[in-house]
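Asker: sequence-free structure coming up:
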């Protein structure tokens, strides 16, 4: 039974899912880095302009996956949060593979020499995480608790926060959360199209 309450807004819930393990079949991913997107209140969110196109899933019931194709190549996963109609979501950015490591390496090897990758890089970055999970657009809207199962964190973790990666608007909002010091966390990359400067100290993160 799913025990994490997804009716909370994404920025409130994001720290609570760090350390949780997302299972799909034999693949288990301990979430180490996520980003919050705040629906129509957030110009960087796919839901900013309302429930149309790929954003429709975000406006639906919470506790489901929102899957989108990134750069026309990779599939990225989000948890839909908040009551239906509010459209906040948590992007899954990085994870530690804790189950199904061989299958994870096989899936990464489709695109590159996955068997040569260190374990910490297998599911680091949204596209890599999606590939390890075997995501496709058929998974958009899938409810947690069925094919995808989320185990709450076993213990609290030291969590840091800072600006989100690669977006061009709302670039300084500190809505990226990660487990401090975890080697699977992806590097911070500021988009060359970003408008405005960083808030002081956010690049390396501030502990919560």
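Answerer: Received, thanks. Just so you know, these numbers come straight off a predicted model, no measurement behind them. Numbering: from 1, shown residues only.

Asker: When you work out contacts or count neighbours from here on, use the C-alpha atoms and nothing else.
Answerer: Noted.

Asker: just the strands in this protein please.
Answerer: Remark: strands assigned in the chain by DSSP state E are 21-24, 27-38, 65-70, 74-81, 88-99, 123-124, 148-151, 159-162, 176-179, 206-207.

Asker: next one: the first one to chain centre, how far?
Answerer: Spelled out, it's strand 21-24. Relative to the centre of its chain, strand 21-24 is centred 13 Å away, using Cα atoms, centre = their mean, to the nearest Å.

Asker: So which of the strands of the chain is the most surrounded?
Answerer: Among the strands of the chain, the stretch with the highest mean neighbour count (mean count of other Cα atoms under 10 Å) is strand 123-124, at a mean of 28.

Asker: Spatially nearest residue to the residue nearest the centre of the chain (excluding sequence neighbours)?
Answerer: By Cα atoms, centre = their mean, the chain has its centre lying nearest to residue 92, at 1.1 Å. Distance criterion Cα to Cα, 6 or more residues apart in numbering; nearest residue to residue 92, sequence neighbours excluded, is residue 34 at 4.7 Å.

Asker: and what of residue 148?
Answerer: residue 24 (5.0 Å).

Asker: and if you look at residue 99?
Answerer: Of all residues not flanking residue 99 in the chain, residue 28 sits nearest, at 4.3 Å (Cα to Cα, 6+ apart).

Asker: and the comparison structure, right after this:
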């Protein structure tokens, strides 16, 4: 049986507003671990994220605004969705202040709401692998480019605060070649729903 550290977390709290994101991306990223992300009622507990600061050469905003990354230069609390390698969608939450162009990539969820819909979209039954990666979770939640530049505090999104601080681990980010040594990946300690385990 899959161990489930998030099962010991309290039930989700109140809806998070855009002001939650008007802080440093390095404060927001770990604070998202344990929050619940829902899209049209489907989703789960955030167990893994990565922070991307505008001064970071791995950030899409590093070289300035483009048509693709324009939402990153807008106000915090909005969704930045992009296609990775032309294959799958990735969802990010814009942080800090307008123009700062920093964001948090959502890497993995523990599925808790709408499992039937997720299994149908992913053609899988194993809960552990439904949302264990940025492309997997967007497919499971039905997130596409149509969600780009939508507010996180309005339908179809609902982001519910955690009500207790979980144990958080951190390490280097995954799948990048620039600034690959920065420990800006955060996760729920002991979670079996991560995209990849953290180094012990």
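Answerer: It's in. Predicted model, so just to flag it, every value in this text is computed and none were measured.

Asker: After superposing, what score do the chains get?
Answerer: Taking TM-score structural alignment, normalised by the length of structure 2 as the basis, the two superposed chains have a TM-score of 0.88; 184 aligned residues with a Cα RMSD of 1.3 Å.

Asker: Output the strands of structure 1 as a markdown table; include the columns distance to residue 168 of structure 1.
Answerer: Output for those, formatted as a markdown table (distance: least, Cα to Cα, whole Å):
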| stretch | distance to residue 168 of structure 1 |
| --- | --- |
| strand 21-24 | 29 |
| strand 27-38 | 14 |
| strand 65-70 | 15 |
| strand 74-81 | 18 |
| strand 88-99 | 16 |
| strand 123-124 | 21 |
| strand 148-151 | 31 |
| strand 159-162 | 15 |
| strand 176-179 | 15 |
| strand 206-207 | 22 |
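
Asker: show me what contacts the equivalent of residue 140 of structure 2 over in structure 1?
Answerer: Aligned by TM-score structural alignment, residue 140 of structure 2 pairs with residue 132 of structure 1. Residues in contact with residue 132 of structure 1 (Cα atoms under 8 Å, 6 or more residues apart in numbering) are 27, 103-105, 107-108, 122-123.

Asker: For those, which two are the farthest from each other?
Answerer: By the measure Cα to Cα, 27 and 108 form the most distant pair in the contacts of residue 132 of structure 1, at 13.0 Å.

Asker: Tell me the counterpart of residue 103 of structure 2 in structure 1.
Answerer: Aligned by TM-score structural alignment, residue 103 of structure 2 pairs with residue 89 of structure 1.

Asker: ok, now how distant is the residue nearest to the centre of structure 1 from residue 52 of structure 1?
Answerer: In this view, residue 92 of structure 1 and residue 52 of structure 1 are 22 Å apart by Cα to Cα, to the nearest Å.

Asker: likewise residue 35 of structure 1?
Answerer: Per Cα to Cα, residue 35 of structure 1 is found 22 Å from residue 52 of structure 1.

Asker: follow-up on the earlier one: does the residue nearest to the centre of structure 1 really touch residue 126, like I thought?
Answerer: Yes: applying Cα atoms under 8 Å, one finds residue 92 of structure 1 in contact with residue 126, separated by 6.1 Å.

Asker: what touches both of those two?
Answerer: Common neighbours of residue 92 of structure 1 and residue 126 (Cα under 8 Å, 6+ apart) are 76-77.

Asker: ok, the nearest residue to residue 132 of structure 2 once chain neighbours are set aside - contacts?
Answerer: Counting by Cα to Cα, 6+ apart, residue 195 is the residue found nearest to residue 132 of structure 2 once chain neighbours are left out, at 4.4 Å. By Cα under 8 Å, 6+ apart, the contact list for residue 195 of structure 2 reads 48, 107-108, 132-134.

Asker: repeat that with 10 Å
Answerer: Shown in contact with residue 195 of structure 2 (Cα atoms under 10 Å, 6 or more residues apart in numbering): 47-49, 107-109, 128-129, 131-134, 136, 174, 187.

Asker: And these, which is closest to residue 161 of structure 2?
Answerer: residue 47 (13.1 Å).

Asker: Residue in structure 1 paired with the residue nearest to residue 132 of structure 2?
Answerer: Per TM-score structural alignment, residue 195 of structure 2 is aligned with residue 186.

Asker: Next: residue 116 of structure 2.
Answerer: The equivalent of residue 116 of structure 2 in structure 1 is residue 102 (alignment by TM-score structural alignment).

Asker: So its match sits against residue 27, correct?
Answerer: Yes: if you go by Cα atoms under 10 Å, residue 102 of structure 1 and residue 27 touch, sitting 9.4 Å apart.

Asker: I figured the residue nearest to the centre of structure 1 hits residue 35, correct?
Answerer: Yes: using Cα under 10 Å, residue 92 of structure 1 makes contact with residue 35 at a distance of 6.8 Å.

Asker: Mind listing the shared neighbours of residue 27 and residue 108 of structure 1?
Answerer: By Cα under 10 Å, 6+ apart, residue 27 of structure 1 and residue 108 have these common neighbours: 102, 132, 134.

Asker: Can I get the residues you listed in CSV including distance to residue 147 of structure 1?
Answerer: Shown next, in CSV, are these (distance: Cα to Cα, whole Å):
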residue, distance to residue 147 of structure 1
102, 20
132, 15
134, 12
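
Asker: With respect to residue 59 of structure 1, which of these is nearest?
Answerer: Closest approach between these and residue 59 of structure 1, by Cα to Cα: residue 134, at 24.1 Å.

Asker: so who does that closest one touch?
Answerer: Here residue 134 of structure 1 is in contact with 24, 27, 75, 103-104, 107-108, 128 (criterion: Cα under 10 Å, 6+ apart).
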